[in-house]
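Q: prediction below, plus the sequence it came from.
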Amino acid sequence: MTTPVATPWILGLTGGIGSGKSAAAEHFTKLGVDLIDADHAARWVVEPGRPALARIAEHFGSGVLQPDGQLDRAALRKLIFDVPAERLWLEGLLHPLIADEIRNHLARARSPYAILVSPLLIESGQYSMTQRILVIDVPQSLQIQRTLQRDGISEQQVQAILKAQSSREDRLNHADDVLVNDQDLAWLHGEVERLHHFYLTLRGGRS
């Protein structure tokens, strides 16, 4: 009898803007961990030729398409920004498709555990696909400072993004592991490696 290949358990990785979750995710992949980024899945489902894009154009009009047929995200954002009902319609269409895309990618993972990286892991309910949650946490003052340096946007815009994301307390309440990323990159890499070795000892995300 052949031994069945163990299905990887899924680690949810999240953190607020400027927390360093992308840097942490990148280091996990260098250690050989398969990873799916929910933001990438959200982009794939609205590519030209995919049914979602046709539905969006039908609903909002061709003004949400660029001349080359790609989705004009800025135009779409303007249309849904002040109209909660339109935003809910769009989420109702996209969230199940994004979840399917994520599941398909995770099903192909071959590492002992796989990672779902998502800034909206808690708010979107995507955490229900995971067995364990790692939150990259950072003091809010540092979050703002890093984001201002990286994105060149105003402090007001950073505050607006922070408001839209799940509160830090809410994220921490869901966390199994918390990595406080207030040091340099070398330190972050060391912490990721420490967690990776710990995760390799777990079965189904639990010790």
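A: Arrived safely, thanks for sending.
Q: please count neighbours and contacts with C-alpha atoms only from this point.
A: Noted.
Q: look up how far residue 34 lies from the most centrally placed residue in the chain.
A: The centroid of the chain falls nearest to residue 118 when counting by Cα atoms, centre = their mean (1.3 Å). According to Cα to Cα, to the nearest Å, residue 118 and residue 34 sit 14 Å apart.
Q: so which bits of stretch 29-43 are buried?
A: The neighbour-count check on stretch 29-43 (16 or more other Cα atoms under 10 Å) flags 33, 34, 35, 36, 37, 38, 41, 42 as buried.
Q: show me what it is in contact with.
A: 25, 94, 98, 101-102, 105-106, 109-119, 193, 196 (Cα atoms under 8 Å, 6 or more residues apart in numbering).
Q: filter those residues down to the ones in helices?
A: If you go by DSSP state H, the contacts of stretch 29-43 have 25, 94, 98, 101, 102, 105, 106, 193, 196 in helices.
Q: the fourth one: neighbouring residues, count only.
A: Meaning residue 101. 18 (other Cα atoms under 10 Å).
Q: okay, pairing it with this:
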Amino acid sequence: MKIIGLTGGSGSGKSTVVTILSEMTTVYIIDADKIGHKIILKGNPAYYDIINYFGKKILKEDGEIDRKILGKIVFSDKNDLKKLNEITHYRIKEYIINTIKEIKKTPSLYKYIIIDAALLIETGLHTLVDEIWVVYARLEDRIKRIMERDNISEEQARRRINSQISWEELKKYANRIIYNEKNKEFLKEQLISILK
């Protein structure tokens, strides 16, 4: 069972790659984003740490954290982003380590464990994997996707991208680069050749 770290900047198309991969082979997907959403839910330690730092202005009526408001704050201020990362990153990593341990108890079930994480390098998750696959997409395409996906402005999308590791830096870590510049067929062809 091989552990693959799948990364790429926000809006590069990692989710599409994951979907195609799960149609092609037996994969267990660990989605770092979803874990990030889970650990900040009301009642979890990260929730209280975030409220203590950012205050109640980030809460929805039901008391849950409004990720959209929190996102606006942290992507406008590097120190706030740094603080949020300090609160969440090690918890996400811990959760993923425990998940991998569980999956490894039944090694015949999956051929690959895929850790899907935009911040694979920044969180240190890359130290857990056998290979790093990086998804590349043009900046304009990424901005458009983020705007559509998260219903935010171009300026907000650019801030998100700028808060992440640069492409020049990211590609230094890549064992494989997957180009998401055309269509799903083009992606599929690359993945077929990688899996071979």
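A: Cool, the structure landed. Values in this document were obtained by computation on a predicted structure and should not be read as measured data.
Q: so stretch 43-51 of structure 1 matches what in structure 2?
A: Using TM-score structural alignment, stretch 43-51 of structure 1 corresponds to residues 37-45 of structure 2.
Q: and the end-to-end length of the matching stretch?
A: One end of stretch 37-45 of structure 2 sits 13 Å from the other (Cα to Cα).
Q: stretch 15-33 of structure 2 now?
A: Stretch 15-33 of structure 2 end-to-end distance (Cα to Cα) = 11 Å.
Q: quick one: distance of that stretch to the chain centre.
A: In terms of Cα atoms, centre = their mean, to the nearest Å, the gap separating the centre of stretch 15-33 of structure 2 from the centre of its chain is 12 Å.
Q: next one: stretch 176-187 of structure 2
A: Mean-position distance between stretch 176-187 of structure 2 and its chain equals 18 Å (Cα atoms, centre = their mean).
Q: quick check: the farthest pair among the ones in helices among the contacts of stretch 29-43 of structure 1?
A: Pairwise distances across these peak at 34.3 Å for 94 and 193 (criterion: Cα to Cα).
Q: quick one, what contacts the counterpart of the residue nearest to the centre of structure 1 in structure 2?
A: Matched to structure 2 by TM-score structural alignment, residue 118 of structure 1 sits across from residue 117. Contacts of residue 117 of structure 2 were listed using Cα under 8 Å, 6+ apart, and they are 5, 6, 7, 8, 31, 32, 33.
Q: and the fifth one, how far from residue 37 of structure 2?
A: Meaning residue 31 of structure 2. Using Cα to Cα, we find residue 31 of structure 2 at a distance of 10 Å from residue 37 of structure 2.
Q: buried ones in stretch 103-110 of structure 1, by neighbour count?
A: Buried positions in stretch 103-110 of structure 1, judged by neighbour count with 16+ other Cα under 10 Å: 105, 106, 109.
Q: all strands of structure 1, in order?
A: In structure 1, strands defined by DSSP state E lie at 9-15, 34-37, 113-117, 132-137, 177-180, listed in chain order.
Q: nearest to residue 153 of structure 1, of these?
A: Among these, the nearest to residue 153 of structure 1 by Cα to Cα is strand 9-15 (19.2 Å).
Q: tell me where structure 2 has helices.
A: Remark: helices assigned in structure 2 by DSSP H are 14-24, 32-39, 45-54, 67-74, 78-103, 139-150, 154-162, 167-170, 184-195.
Q: could you dump those helices to CSV with distance to residue 122 of structure 2?
A: As requested, these are exported to CSV (distance: least, Cα to Cα, whole Å):
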stretch, distance to residue 122 of structure 2
helix 14-24, 17
helix 32-39, 12
helix 45-54, 19
helix 67-74, 16
helix 78-103, 9
helix 139-150, 20
helix 154-162, 14
helix 167-170, 10
helix 184-195, 25
